[in-house]
Structures are given as C-alpha cells and as structure tokens.
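S.K.: here is a sequence with its predicted model. Questions after.
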Amino acid sequence: MAEQSFDVVVLGGGPGGYVAAIRAAQLGMKTAVVERENLGGICLNWGCIPTKALLRSSEINHLLHTLDAYGFAADNIRFDIGKIVKRSRAVANQLSGGVKHLMRKNKVTVFDGHGKLAGKGRVAVAKDGKPVADLAAKHVILATGARARVLPGIEPDGKLVWTYREAMVPDIMPKRLIVIGSGAIGAEFASFYLNLGAEVTLVEVLDRILPVEDAEISAFVRKAFEKQKMRILTGAKIQGLRKGANEVTAVIEAGGKVQEITADRVISAVGIVGNVEDIGLEGTAVKVERTHVVTDPYGRTGEPGVYAIGDLTGPPWLAHKASHEGVICIEAIAGMHPHVMDVTNIPGCTYCRPQVASVGLTEEAAKKAGHAVKIGRFPFIGNGKAIAMGEPEGMIKTVFDAKTGELLGAHMAGPEVTEMIQGYTIAKTMETTEVELMETVFPHPTISEAMHEAVLDAYGRVIHI
C-alpha cells in the first residue's frame, strides 16, 4: 500500500474536525479527514441537529393542544412517532450530505475508516479491520469526539435503557419515561417526550436541575417543568434498575427516602467521556486526564505534531466550541497567531420548553471570583411581543461588575432565547460595558427588548416593571 502524504490529517469529521479541515484547505494546506461513520459527527447526525428537528415536532404538538388560546379549534389531534423520527433523520442526512459537498468543494480528501496514530507523522486507516490507507502528515489533529458515559447499574441495553441514540429513534412512544441526568441532553429529551404526552420523571443527583446554569434560571425552569406536569427528583441517586419484559423499575433514593418508579423506558444522560481508545496514543507524549486529551490554548498536545480539539479535550462539550478550536488550531499551525479562546465567551443553549441560554459567569461564580456585582432581571410578562405571542413565561438575568460595568454574564429562559443570547455574546467578546448596552436601541416590538430592560434594571433604570 503506497503512502499518501498530506500537510494535515484530521481524525474525525465532526464540527471540530471538518471545520479545521476546511480552514486548512483555505490556507493552502493539503488536507485529509478520516471519518469512521458519518461526516458531521455526533452533533450533526445524532445530536444537535436531529434533536432540534424532534423538539420542533414536540413544540408543534404543544401548540396544537393550545389552539383555543389563539382562536382556533381542531379535532382528533394525533401524531405518528415514526414520521417524526423519519423527518429528523432526513434533516440529519441532508446536512451530512452538505458536509460531503463542502469537503469536495475545498478539495479535502476523505477516508472512510478508523484512523489511529502509527508513529511519528503517520496515520493508519482501517475499515472493518482491514487496512485501507497509510497516511503521512506534518500535523495530525485528533477530533474523535466523545460518547455517552455509562454508570454501573444503569448500563444502556438498547431496549429498556436508552442512550441519546435510542431516544432519537424510539421503537415505541413510551407512556412513562424516566430520564436520568438533567443537563442539556437530559432536559431536552425530558421536554420532548413530555410535550408528546409521556409521563416523565427527571432524576438529578445534584441539588438542582440544569446544574451548570445560574441558580435562578434552574429554579425558573424547574417551576415551568413542574407546571407542565413533569415529576422532578433532585438530590437523587439510582440504587438500581429492575427490568421486566417491556418495562423497567428504578429504585431511587431522594430526600432520605427510597421509592420505586416504573416506566416503559429509561434514558441515561449522565455525561460523556472522550474517545481516547484505539487512536494510537500509547507510546506518545499525549497526556490524558479523566478520558480527555490535555492541550494548550492552541490545541497542541505533549507530542510534537499532534493536536486535539473539540469534545475530546473536555468541557464545555459544544459543537461551536469545537469548530472555533479547529480554526484556532489550524491558524496557529499556519503561524497566524490567532487569539486564544476565552471560554467565558462561549454561549450555551438548551432547547427544552422553555429554552435556556447563557454566556459568562453565573451570579454565584462571579461572587466567588471576587467581583462585587450588579444584577439585573426582567420577566417576559413585561414584554409586549412575548405577550402577543402567547409566550409570557420567561426571564433574563444580567450580571455586571459593580466597579467597572463589565458584563460578566447573562442568563435567559423563555421562547427563542437561544437565538437572542448571541447579542450578549457579542457584547462580552467586545468587552462592552453597561453604558454601551444601555445606549443601544433595541427594535420594538421584539422579545429582545427584554435584554435591554435587564441591563437597565441592574442600574436602577428599568422602564417596564
């Protein structure tokens, strides 16, 4: 087998890997991507994109059951879970095909198979255990992503206990569901199935749901979920699962009491671990900590010529973080001296109902970091567009440094906040203070006006509450 030479070889074609490959090609580097499954990675094929398609269907189901509030009526409302899943898969397939087109457009060579380091500057590619390519490269970027964490006693079996994969292509529409873990993945699936009519129990080992969010936002979302009839157990531990023919009983300890809850299916959403196995790290100076590869701010590992980006390198496990890391890594390789990424400027979004979005420090984190803070809040009930839309349940919270006026963080819950958070993200990236934000003119009527009011409230100038 003849060796093929490249400037850059990327292991993994997810949002970190394929973006890094495109940027490398733009800079004139001969580039290859090795992908063992589907271009676009987990995000595009089994994560971010198809779950949004599913959630859109559940939102429509919710709207159809609240038509009377808008002056409409409909009879015999029903859905076909198979068609909902089919649409979700079609969306993912369309976008995966789009990535293939981008690879061809940018003249990036794609190898279908499993890649692993095979010595200095070399990558071996195999498919179904058989060698298919021997690659040489000056620079190798590891972008192999992550997978669902498995905890003893609640191991997924593909039938009664699901990971996110089975939850996206359900064999049945469960009438009763237990979701273990209330981070973004758990909250989204809990919301999806709840809005399709399932009886959902959300179990979280920590003392509140959405634990990485600001405490007020977590409390707001919990209240909204419970209003929608979701059962929530926090400070709860799963002691074990008992499986029947087509149902499973969870033994749960919470609040000093042990209870049993029976459901048709259980979704395990207890975090992720990096895909560090079988990629040739043995015998290299690449350092791995808690299943994630350690890098410097430019993606460099301890092994010269080997880099790592994306979920493989640890939190936040976000597609947009991976893509940005890919660009930084390539531009550093090209000697362009890119700015390092400030993780406090990376927004996070959760697409449950209500949506959740945030950027920067929570109030608690800001205080722990030594900041004296000014806090602003604004409820959507004071926003005309939100009321007109029939979506008045929401809030925005801003955190400012009391001495300098620096925007330290912004936190939101409500309709379309995942689209609005970028306004605060831009403000943070540009190191905007409260002065510029207060002087900014927001269009009326929009929900985004609540962002302005939350800034004004931090300084005693709020208008509409």
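M.R.: Right, received. Where do you want to start? All values reported here derive from a predicted model rather than from experimental measurement.

S.K.: going by C-alpha atoms from here, please, whenever you check contacts or count neighbours.
M.R.: Will do.

S.K.: name the nearest residue to Ala24, sequence neighbours excluded.
M.R.: Sequence neighbours aside, Ile330 is the residue nearest to Ala24 in space, at 6.0 Å (criterion: Cα to Cα, 6 or more residues apart in numbering).

S.K.: three-state assignment of the one you found?
M.R.: For Ile330, the secondary-structure state derived from DSSP: H, G, I helix; E, B strand; the rest coil is helix.

S.K.: ok, now which ones touch it?
M.R.: If a contact means Cα atoms under 8 Å, 6 or more residues apart in numbering, then Ile330 has 20, 23-24 as its contacts.

S.K.: among these, who's most crowded?
M.R.: Neighbour count (other Cα atoms under 10 Å) singles out Ala20 as the most crowded of the contacts of Ile330, with 31 neighbours.

S.K.: wouldn't that one be in contact with Glu331 here?
M.R.: No: when contacts are counted by Cα atoms under 8 Å, Ala20 is not listed as touching Glu331 (9.2 Å).

S.K.: what about Ala215, how many neighbours?
M.R.: If we define neighbours as other Cα under 10 Å, then Ala215 has 17 of them.

S.K.: that one and Glu364, how far apart?
M.R.: Distance from Ala215 to Glu364, counting by Cα to Cα, to the nearest Å: 8 Å.

S.K.: pull out the buried positions in the longest helix that the chain contains.
M.R.: Ranked by number of residues, the top helix in the chain under DSSP state H is helix 81-105. By neighbour count with 16 or more other Cα atoms under 10 Å, helix 81-105 contains the buried residues 81, 84-85, 87-89, 91-93, 95-96, 99-100, 103.

S.K.: helices and strands around that helix, which ones?
M.R.: helix 17-26, helix 41-46, helix 48-64 (3 or more Cα pairs under 8 Å, 6 or more residues apart in numbering; DSSP states H and E).

S.K.: contacts for whichever helix or strand comes after that helix next, please.
M.R.: The first helix or strand that comes after helix 81-105 along the chain, using DSSP states H and E, is strand 109-112. Judged by Cα under 8 Å, 6+ apart, the contacts made with strand 109-112 from elsewhere in the structure are 31-37, 103, 125, 127, 133.

S.K.: second structure follows, compare the two:
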Amino acid sequence: MNKQEFDLVVVGGGPGGYVAAIRAAQLGMRTALVEKAELGGICLNWGCIPTKALLRSADVLRLVRDASKFGIEVAAPKPDLAAMVERSRKVSAQLNKGVSHLMKKNKVSVIHGHARLAGRGQLQVRGEAGETTVLAKHVILATGARARELPGLKPDGESVWSYREALVPRSLPGSLLIIGAGAIGIEFASFYNALGVQVSVVEMAPRILPVEDEEISAYVAGQLIEQGIQLHTGCAVQSTRREGSKWQVALTGKTVEADVILSAAGIVGNVENLGLEGTAVKVEKSHIITDAFGRTGEPGVYAIGDVAGAPWLAHKASHEAIICVEKIAGLHPHALDASRIPACTYSHPQVASIGMTEAQARNAGRKTRVGKAPFAANGKAIAMGEPGGFIKTVFDAASGELLGAHMVGEEVTEMIQGYAIARELESTEAELMATIFPHPSQSESMHEAVLAAYERTVNM
C-alpha cells in the first residue's frame, strides 16, 4: 500500500476544491487534491458551464429568428441538437484541461480515487491503481452535491431525466415536464422551449423562482407564459404513471401529460462513504455543519461548497475555499457574508440579484426606499432590441445602505457585479448617485434605479 504525506488534502475537485488546493499551494503548503471523476466537478462538467453553452445556442437561435427586426433577411434557422450538445461538451472539456494545467502549475498533487477519513489526519484513497494512505494535518471536504431523486422517478436517460440527462439528450421530446421552478428548472425550460419543445413547469411554491423578489418572479412568469411555457405553481406532484409513451402526472387539482419528466427539485449533499462515522462531524439534511470558516466539529476536518449547505453556488464555494485555507494558514480572512453573494439565473429573460428582497427588508423591520428603472427607458437596451425588464433597488431609508438589488432582462447577469462591489464597499446611495456610468449602456439603468429610490430620476 502506498503512503503519501501532505500539509493539506482537499477531497473533491470542483470550484470549491480546486480553488482551495491552489490557494493552499500559493501559501506554501504541500497540497493534494483527491477526485474520483473529472476535475472541475459538476459545475464545470455537468452544471454551470455546459448549461450556459446550451443556453447560448438558444440565444443565437432566437436572435436569428428575429433577424428581420434588425433589417437582416435570413433563411429560417434550424436547430441542430447534436451539434449544440457537442459544442457544450467541448467547452467543458477545454475548461477541464485548464483545471489540470492549474494543478500542475501550482504543484498540487492530484490523486484519482475515492477518499474516506480513516482516523485523525489520515485518508484512505481507493482508485484504479489500488489503495493509497494519505496523511495530512488538514482535510477539506468539498464533495459537492447531486440531484435529489424523487420517488418513482429514477433517471433512466429515456423518459426520466436529471440535469445530466438533460445536458446530453439523444433527441428532442415532444413535451417535457420540469419538476421544480428554481434556477435549474427555469433555465432548462428556456432552452427546450426555444428548440420547440412543449414545456410545462411544476412548482410547489406559489410562484416560480421563489427565492427572488416577488416583482421579478412575476415578470419572468409573464414572459415565460408569453413564450408558450405552461406554469403550474402552488402544485404538488401527487402521483406519476407511465401509459404507453406518455407520463400522466397528477398534480393538485389537475393532470399533466408529458413524454419526458425532468426532475429539478433540489439537491442532496454527497456525505455518504466519507468515513464520517465515529468523528465529531455533524450532518443535517445531507449537509455538513461548519462554522463561518469551514471548520467542522472534528479537529483538522473542514467542509466547503455545496456539501456544506446553501446557497448552492459555485462562486460561494470558491470564496469559502479561500476563507477556509487562509484561516488554516493563520491569516485573518473575513467570514463569509451570505447577503453579499450574487445569484444569477440564465433563463430568457435573465435574472440577477443580491441582498434582501423588498419583502425581506420590511419583514426585518427596515424602513425602505425602493427604486425601479425599466430598460424601456434605456437607450442602449432599445437600440439592442431588448427593452424588456427592469432593475430594482432596495435601500435602508435611515442610513442609505444598499440592502438589495434585483434585475431582470438582457445580460443582467453581467451587470449584478456592480451592485456586489457596492455592497462589499458598504456604499450608500450617496456614492452610487455620484458614480458616473458610461453612455450608452444598459448599466445606466442601475444608476436610474438608485436615483428613483430618492425621487431624483433624470431619464424617466
């Protein structure tokens, strides 16, 4: 049996794990990363990146269909599903190679296999080459999460999909029922609807994108319905049965028929077979409990990313990685503030947000000032042919603190970082009003949304 020794070992090579390994190496630690599948994790290989590649194909398809609005006549476009999927896989493969390069560049030892805790400061890694004992004073668990499997709906690659099957379909179904109207469900709804699939979405909550501001959620719902997507909110799936080539899905008060069911009803943490038994690591609802710096109840064992709980976002995992490693190294990083983590949904239209919604702010007892700026009043948006959507800001009426910002419209996922920086710098309305935004740009609407909260708008 091989035996290797390091200062720190990271279990899991996703956006939390590989970032932790790189930062540890930068700080002079002898570092290893254990991964049983592909470097880059679910995000790079089966999540964030390939879905965005497919959604980009859908965006191009919509744009070509609307070419005549821009004075360009083209033949009717025809989607090539196989080519779209091939492109998305190539994008992921390219980035996977990039992570491998980063491991070599930073002299991180990559060990392929499945790791289990085997006593304090010790891991057993089982891979194709056999079993290896790895010794390390510090172990970071970054094992991620997987799609929640609903009773009676085990993904089979044919008529029941998880996000993995939805990324590599063999053919387009005539109709698709998506269970779950969070970011994943709504993104896939946008993609398959653009390709001509009859899409229905079921959500137990009273509205789609239930974590977003109510006005944003309502606007997106209206747009999706206009695109032909059927939304069934406030509905529970009571039963499912396969009749011939169709699924019959009984909801609260109605029945929906579909060729394929896509389950997008949440995730569960990968906590099984990690050797947590007999340790002081606590697990609740499939997620490892940690403090603000990733420390578990077991000395020398840490957890970051999706396995450590919500919000389940790649950039949250990467930021936690830096905080955790710097704390291990004896530095003094700031604890993660979840209210400063932006969230993005890459549907059509896109959604982006940070901080409190208007309702959350008021429920917290804050007196607020709220500003809204529609893209219909923005010159760049009109010129681009994308005047739909708006930006909403929520300020504390007493202090001027930016409590939250919410956007819906074209490429808002590229704009939310402006408000993220503002919150990190603890900017008030005064600094945001004094900021000069370029003209013409959609970002001018960010300025107008601030001015609107204080009744100082210029272009509305």
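M.R.: That came through, no problem. Predicted model only: the values in this text are computed from it and were never measured.

S.K.: still on that earlier bit, quick check: the two most widely separated of the buried residues of helix 81-105 of the first structure?
M.R.: Across the buried residues of helix 81-105 of the first structure, the two members that end up farthest from each other (Cα to Cα) are Ile81 and Met103, 33.5 Å apart.

S.K.: tell me where the stretch 251-400 of the first structure has helices.
M.R.: If you assign secondary structure with DSSP state H, counting those that start in this stretch, the helices in the stretch 251-400 of the first structure sit at 319-333, 363-368, 384-389.

S.K.: point out the most buried one among these.
M.R.: helix 319-333 (a mean of 22; mean count of other Cα atoms under 10 Å).

S.K.: so it corresponds to what in the second structure?
M.R.: Under TM-score structural alignment, helix 319-333 of the first structure corresponds to residues 314-328 of the second structure.

S.K.: average offset of that stretch relative to the first structure?
M.R.: With both structures laid over each other, stretch 314-328 of the second structure and its partner residues in the first structure are 0.4 Å apart on average (mean Cα distance after the TM-score superposition for the first structure).

S.K.: re the thing from before, let me know the closest of the contacts of Ile330 of the first structure to Ile267 of the first structure.
M.R.: For the contacts of Ile330 of the first structure, the nearest to Ile267 of the first structure is Ala20 (32.7 Å; Cα to Cα).

S.K.: ok, back up a step: the longest helix of the first structure against the second structure, how far on average?
M.R.: On superposition with the second structure, the mean distance recorded for helix 81-105 of the first structure (mean Cα distance after the TM-score superposition for the first structure) is 0.3 Å.

S.K.: top strand in the second structure by residue count?
M.R.: The strand that spans the most residues within the second structure, counting by DSSP state E, is strand 130-141.

S.K.: how far does it sit from its chain's centre?
M.R.: The gap between the average C-alpha position of strand 130-141 of the second structure and the chain average comes to 29 Å, counting by Cα atoms, centre = their mean, to the nearest Å.

S.K.: how about stretch 363-382 of the first structure?
M.R.: What separates the centre of stretch 363-382 of the first structure from the centre of its chain is 23 Å, taken as Cα atoms, centre = their mean.

S.K.: Gly144 of the second structure is in contact with Gly269, isn't it?
M.R.: Yes: when contacts are counted by Cα under 8 Å, Gly144 of the second structure is listed as touching Gly269 (6.1 Å).

S.K.: look at the two and report which has more neighbours.
M.R.: Here Gly144 of the second structure and Gly269 are compared on neighbour count by other Cα under 10 Å; more neighbours surround Gly144, at 31 against 22.

S.K.: quick one: contacts for that one?
M.R.: For Gly144 of the second structure, counting by Cα under 8 Å, 6+ apart, the contacting residues are 12, 14, 41-42, 269-270, 305-307.

S.K.: neighbour-wise, which of those leads?
M.R.: With neighbours defined as other Cα under 10 Å, the most crowded of the contacts of Gly144 of the second structure is Gly305; it has 31 neighbours.

S.K.: grab the nearest non-local neighbour of that one.
M.R.: Ranked by Cα to Cα, 6+ apart and with sequence neighbours excluded, the top spatial neighbour of Gly305 of the second structure is Ala317, at 3.9 Å.

S.K.: same question, Gly115 of the first structure
M.R.: With Cα to Cα, 6+ apart as the measure, Val125 is the residue that lies nearest to Gly115 of the first structure, at 4.4 Å, once sequence neighbours are left out.

S.K.: I'd say the one you found and Ala118 touch.
M.R.: No: taking contact to mean Cα under 8 Å, the distance of 9.4 Å between Val125 of the first structure and Ala118 leaves them out of contact.

S.K.: before we move on, the earlier item: redo the helices of the stretch 251-400 of the first structure as JSON lines? Include distance to Asp342 of the first structure.
M.R.: Conversion of those to JSON lines gives the following (distance: least, Cα to Cα, whole Å):
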{"stretch": "helix 319-333", "distance to Asp342 of the first structure": "10"}
{"stretch": "helix 363-368", "distance to Asp342 of the first structure": "15"}
{"stretch": "helix 384-389", "distance to Asp342 of the first structure": "32"}
